[in-house]
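J.: Below are the sequence and a predicted model; questions follow.
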Amino acid sequence: MADIKKHDTPMVDELKSGPWPSFVDDIYSYAEKHQKQACFDLMGQLELSYKHKETHWKHGGIVGVFGYGGGVIGRYSDQQDKFPAIWAFHTIRVNQPASKWYHSSALRKLCDMWDHRGSGMLNTHGSTGDLVLLGTVTEQLEPIFYDLTHQMNMDLGGSGSNLRTPSCCVGKARCEWSCIDTQALTYDLTMTYQDELHRPAFPYKFKFKISGCPNDCVAAIARADLSIIGTWIDDIRIDQEAVRAYVGGELKPNAGAHSDRDWGPFDIQKEVIDLCPTQCMYWDEKEKKLYINNKECNRCMHCINVMPEALRPGTDTGATILMGAKAPILEGAQLSTVIVPFMRLEPPYDNLKELIEKTWDFWMENGKNRERLGELIQRVGLNRFIVDVLGLKPIPQHVREPRSNPYVFWKEEEVEGGWQRDVAEFRKRHPA
């Protein structure tokens, strides 16, 4: 084995002095144990970046595996003479299983392969969703892809202007609130849209994120171009005996999460009723009974989270479909907008796929380069997108707030000849 060259990294080492575990500790301990020159060179280049106050990574063109346009993010050092072990430091995204369930043997195989063919460093899991293999050279890309697909039954995830790897919460596997089978839906969408996932053809990235209930544990409403949120359309189920047990102190609210309550005994009025965003709940102190006006409920989940043994989602379940969330890249950050308040989701999910494909067709034809779906909706207008593109009927759930100006706008074809017909009809009914 060649001699390992270590670098002097005083500024990087400062990161080890904080109260929390540091990535610097992790990388150095791994590098020492496995004698990985790439890890030492990585820390050396990071020190240089701190000193120069600029990055020393560059993108030297497209790099990937044969037949795929995504999954590999090319990265090269512009300090190759100083740090030759990271002349290339490509990142590989691995398509995670639904809900990120792994068998330990699969992870061991993956780690052994990556120790052999890459830097040994990986990320499970970051904000991209995928399992990310950090740092390898161009010559190893095809062997890595072969090992992943043929030895481990895994695939590359999405990168670039394509469908990114669909992501979901644990769903019905572990969560009693899940209204849809998030894992089945994620797997189906992943397998259906393989071409969109691996071969970039969109104006920019597109993300599916799926949460089984309105608690939205994967933050789909904040991060996904198409957010799928499990919900119910019937009434919240109420166990009145359990409600009384919460009020009487026999059951701990929030499933006992705040066992050190220092604000006194549970107060259903202050902690549930008064915090309901639509004020659709009423506690009758005399009857000791909880009433819910379910037509006004907006499924915020607060009451269910506070009193989980007393309240449960309804049994007539489906999903709310929202579109347009994004981080602040070109325009500011935005949350997704309700497009379909309630959609039933059963395999093969044809109703959802029809909506997805209508959206993609319009976006690919009209979207500007690096324009996310939410920005396109803002540009063309929500009303045009809902009515003309998706063919949906406008409903109150699409309105964020009342109109703030008195003008009414009409389509040209509605105006053309319209007022003449109205005048003629008026004169017919009211002859001079």
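T.: Structure's in. What do you need? All values derive from a computational prediction rather than experimental measurement. Numbers count the residues shown, from 1 in each chain.
J.: From here on, just use CA atoms for contacts and neighbour counts.
T.: OK.
J.: Could you list the buried residues of stretch 312-320?
T.: Neighbour counts over stretch 312-320 (16 or more other Cα atoms under 10 Å) mark R312, P313, G314, T317, G318, A319, T320 as buried.
J.: what comes into contact with that stretch?
T.: Contact with stretch 312-320 is made by 177, 179-180, 228-238, 304, 338-345, as judged by Cα atoms under 8 Å, 6 or more residues apart in numbering.
J.: Show me which of the residues you listed are buried.
T.: Listed as buried from these are 177, 179-180, 228-233, 235-236, 238, 304, 338-345; burial here means 16+ other Cα under 10 Å.
J.: Now intersect those with the helices, please.
T.: With helices defined by DSSP state H, the entries of the buried ones among the contacts of stretch 312-320 inside them are I304.
J.: Among the buried ones among the contacts of stretch 312-320, name the ones in strands.
T.: Among those, the members found in strands (DSSP state E) are I228, I229, G230, T231, W232, I238, V338, I339, V340, P341, F342, M343.
J.: Thought S211 was touching the fourth one, still the case?
T.: Translated: T231. No: if you go by Cα atoms under 8 Å, T231 and S211 don't touch, sitting 9.5 Å apart.
J.: Tell me how many other residues surround E357.
T.: By the criterion of other Cα atoms under 10 Å, E357 has 12 neighbours.
J.: Which strand or helix spans it?
T.: Here E357 is covered by helix 350-366, with elements defined by DSSP states H and E.
J.: Now tell me what touches whichever helix or strand comes after that helix from outside.
T.: Later in the chain than helix 350-366, the nearest helix or strand by DSSP H and E is helix 373-380. For helix 373-380, the external contacting residues (Cα under 8 Å, 6+ apart) are F206, D225, M323, G324, A325, K326, E331, Q334, S336, W363, G367, F385.
J.: residues near the fourth one, how many?
T.: The reference is to G324. By other Cα under 10 Å, the residues close to G324 number 26.
J.: contacting residues around it?
T.: So G324 contacts A224, D225, L226, Q334, L335, S336, T337, R372, L373, G374, E375, I377 (Cα under 8 Å, 6+ apart).
J.: N294 contacts I233, correct?
T.: No: contact between N294 and I233 fails when scored by Cα under 8 Å: they sit 9.2 Å apart.
J.: and F362, how many neighbours?
T.: Around F362 there are 15 other residues, counting by other Cα under 10 Å.
J.: another one to put next to it:
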Amino acid sequence: MYEWKLNEIVDNDLCASCGTCAIVCPNNIVVFEDGPKLKEECLRKGHGMCYDICPRVSSGGYQIRIRGDFKEKEEYYYGKGDIEGQNGGVVSTFLKYLLENKKIDGAIVVGDECWKPVSLIIQNPEDIEKSAKSKYAISILDALRKAGEIGIERVAVVGLPCQISGLRKLQYFPYLAKYDGELGKNGKILKLPKIQYLIGLFCNKKFKQRSIEEILEKNNLNMEDIEKFDIKKDKFVITTYNNEKYSIPLEDIEYCEGCNVCRDFDAQMADISVGCAGSPENYSTVIIRTKKGEDIKNAIELKEGVNIEFIEKMRKLKMDRFKREIERRRNSGEKISYYWITDYGGVGKRADNTYFIRIRAKPGGWYSTEEINEIINTSKRYNGKIKITNRGAFEIHCIDPYYVEELVLELNKRNFITGSEGPLVRAILACPGGGNCSSGLIDTSELGVIIDERFKEYPAPYKFKIAISGCPNKCVRPQIHDIGIVGVKYPETNENCNGCGRCADVCKVEAIDVRGETSYTNYNSCIGCGKCIRACPNEGRDIKEEGYMIYVGGKSGREIIDGISMKLMDIEGIINLIDKVLKVYTKYAQKPQRERLGAVMHRIGTGKFLEEVKLLMDGDV
């Protein structure tokens, strides 16, 4: 056996048998025989894309959901297609629609050779019907790899929940793994088609092909005799072409061991989920999860009235089996991968293999005494330690992975958001601001709340940091943030000035010159701190201009870059600017999780970047 990092999943019966690892290997050395294994030595011993893509290593669910255009509330329907297929032929009819309307160039489905599942590429709509049967044995979607090799660019993929999870990770791989893909021995990244639609199938468990063949042999049946397989309640139903039916108890059929640690009955990462549960006989339930999934409404007449309670029951049955297996493994000391932890934001692994949970900082870092007590008491209950980050967030550290999900859900119930980690808009850093600090010119907390309501956990190519400084002292370093905001107040002299010089005394940048009975401001030096206005004993200084000065494209860390300063804006302008900067940043970013805003601006040209932002702000694009 070759050394392979994924053996920690495969050898511990955690493997979902989804086959994603075999699809993405650039050297094509992962083979699938009742499970994945290496057929020759891997130079990096599996420390690459096969491991990072595995849905049993991590789900990547949180980052996927904030990027995947998922609907706030799923839509439940049932329907029947115009192609004969398992439970109404809904999937086949939808695929035919997508092909006929040129929305995809090919469909990746599971067909069969004498009921042995094989992965197929279908480009001709008329060929769809040939694959229109449910396959209950383990299969992988390796035709996706072949589709890339022959130049197919856009595909729809039909798969089981585990396969959908792996392929969703593939769609957003750079955001999850922080690199574009693994280089093969030829120095290139494997070319795969763009997945336009993911269609998930309801699944309780996957049976081993060998076990199905043994069942048939016991009943003196050949694969060639079988018209269809089906699952009815707790029976595996075999129907022959002679219309003979055989009902086999499900417990008599060996299934994939990794199914015990699966908690997804209805492919919750799919654009559309389809299955017979919850719908009338010969119909299929259709769950629309994304805006893209709504396209199925153009292909099939959908009806309301799905038995959602029954679907919830099936979900619970699978979740209960999952919980029993995790508890059994915990008690026996067997490996648990805790892949589902990444369904939640703000969760990270520590060097000692325990976890931390980051609570997204309140805007400006303000907390009530009650909120702090709740965080402290919650941490105590889970034997955690508390760290306060430099952005004012609380992190609860040293948490046993077994309790991470429970802790996150408890925090959510107490109205704390876990997050502010990864490629998204981070918690806003702000100084105390006006009303709290004697130098503050603006209410930083109020502005922080407005920005946070609009951009909280908003996806970005890389971390995106915003800072608000109440005055030009810039205590929170706004100039080295992706977006920096500074409250400013510029003075002008009025007729009450008598040249007493008090304004010059308080000016720290020596921008004021007193000549005779009046004072003059050098606006090339003035930073707009407003101190001279407040300090004048004669009310001899008025506000010439006030508002928010903006910096765009700054950063700190390995490389320190000062942002580009912009003209003064009001709050509405700031929201518009942030929105358009994020859009242009996303458009031009080539290396997710590696390229900060300032780097993208430098690469394409700061002038070009800001001009495009301006056009979007003005509504000219």
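T.: That came through fine. Worth saying up front: this structure is predicted, and the values here are computed from it rather than measured.
J.: And the furthest pair within the buried residues of stretch 312-320 of structure 1?
T.: Greatest spatial distance among those (Cα to Cα): R312 and T320, at 17.8 Å.
J.: Give me the buried positions along stretch 432-448 of structure 2.
T.: Buried, per 16+ other Cα under 10 Å, within stretch 432-448 of structure 2: P432, G433, G434, S439, G440, L441, I442, D443, T444, S445, L447, G448.
J.: and the fifth one, what pairs with it in structure 1?
T.: I take that to be G440 of structure 2. Under the alignment (TM-score structural alignment), G440 of structure 2 pairs with S178 of structure 1.
J.: I229 is in contact with that match, correct?
T.: No: counting by Cα under 8 Å, S178 of structure 1 stays clear of I229, with 9.5 Å between them.
J.: what sits in contact with each of those two?
T.: Taking Cα under 8 Å, 6+ apart as the contact rule, S178 of structure 1 and I229 both touch S211, G212, C213.
J.: residues contacting V72 of structure 1?
T.: V72 of structure 1 sits next to V63, G64, V65, H90, T91, I92, R93, S159 when contact means Cα under 8 Å, 6+ apart.
J.: Tell me which of the residues you listed fall in strands.
T.: T91, I92, R93.
J.: To which residue of structure 2 is the last one aligned?
T.: Alignment note: R93 of structure 1 maps to R358 in structure 2; criterion TM-score structural alignment.
J.: which non-adjacent residue is nearest its match?
T.: Distances taken as Cα to Cα, 6 or more residues apart in numbering place E395 nearest to R358 of structure 2, at 4.3 Å, with adjacent residues excluded.
J.: Can you report how many residues lie near that neighbour?
T.: Neighbourhood size, E395 of structure 2 [other Cα under 10 Å]: 23.
J.: about what we covered before: could you check the angle strand 337-343 makes with the helix holding E357 of structure 1?
T.: On the basis of axes from the mean of the first three to the mean of the last three Cα atoms, to 10 degrees, helix 350-366 of structure 1 is oriented at 160 degrees to strand 337-343.
J.: ok, and what's touching helix 350-366 of structure 1?
T.: When contacts are defined by Cα under 8 Å, 6+ apart, helix 350-366 of structure 1 is touched by residues A201, F202, P203, M343, L345, L373, L376, V389, L390.
J.: list the contacts for the second one?
T.: Under the criterion of Cα under 8 Å, 6+ apart, the contact list for F202 of structure 1 reads S161, N162, L163, W363, M364.
J.: what's the neighbour count on the second one?
T.: N162 of structure 1: 22 surrounding residues under other Cα under 10 Å.
J.: ok, back up a step: out of the buried residues of stretch 312-320 of structure 1, list just those in strands.
T.: Among the buried residues of stretch 312-320 of structure 1, the ones falling in strands (DSSP E) are R312, T317, G318, A319, T320.
J.: Output those residues as CSV; include the columns distance to H150 of structure 1.
T.: As requested, these are exported to CSV (distance: Cα to Cα, whole Å):
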residue, distance to H150 of structure 1
R312, 44
T317, 39
G318, 37
A319, 36
T320, 38
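J.: Among these, pick out the one closest to M11 of structure 1, please.
T.: T320 (48.2 Å).
J.: what's the matching residue for that closest one over in structure 2?
T.: Taking TM-score structural alignment, the alignment pairs T320 of structure 1 with M549 from structure 2.
J.: same deal with I73 of structure 1?
T.: Matched by TM-score structural alignment, I73 of structure 1 corresponds to G348 in structure 2.
J.: where's its match, which helix or strand?
T.: strand 347-349.
J.: after superposition, how close is that strand to structure 1?
T.: Comparison of strand 347-349 of structure 2 with structure 1 after fitting gives an average deviation of 1.7 Å (mean Cα distance after the TM-score superposition for structure 1).
J.: Show me how far that strand is from its chain's centre.
T.: Centre-to-centre, strand 347-349 of structure 2 and its host chain are 15 Å apart (Cα atoms, centre = their mean, to the nearest Å).
J.: what do we get in structure 2 for T190 of structure 1?
T.: Structural alignment (TM-score structural alignment) places T190 of structure 1 against D452 in structure 2.
J.: doesn't E325 of structure 2 fall inside a helix?
T.: Yes: counting by DSSP: H, G, I helix; E, B strand; the rest coil, E325 of structure 2 is located in a helix.
J.: P459 of structure 2 contacts R67, correct?
T.: Yes: using Cα under 8 Å, P459 of structure 2 is in contact with R67, at 6.2 Å.
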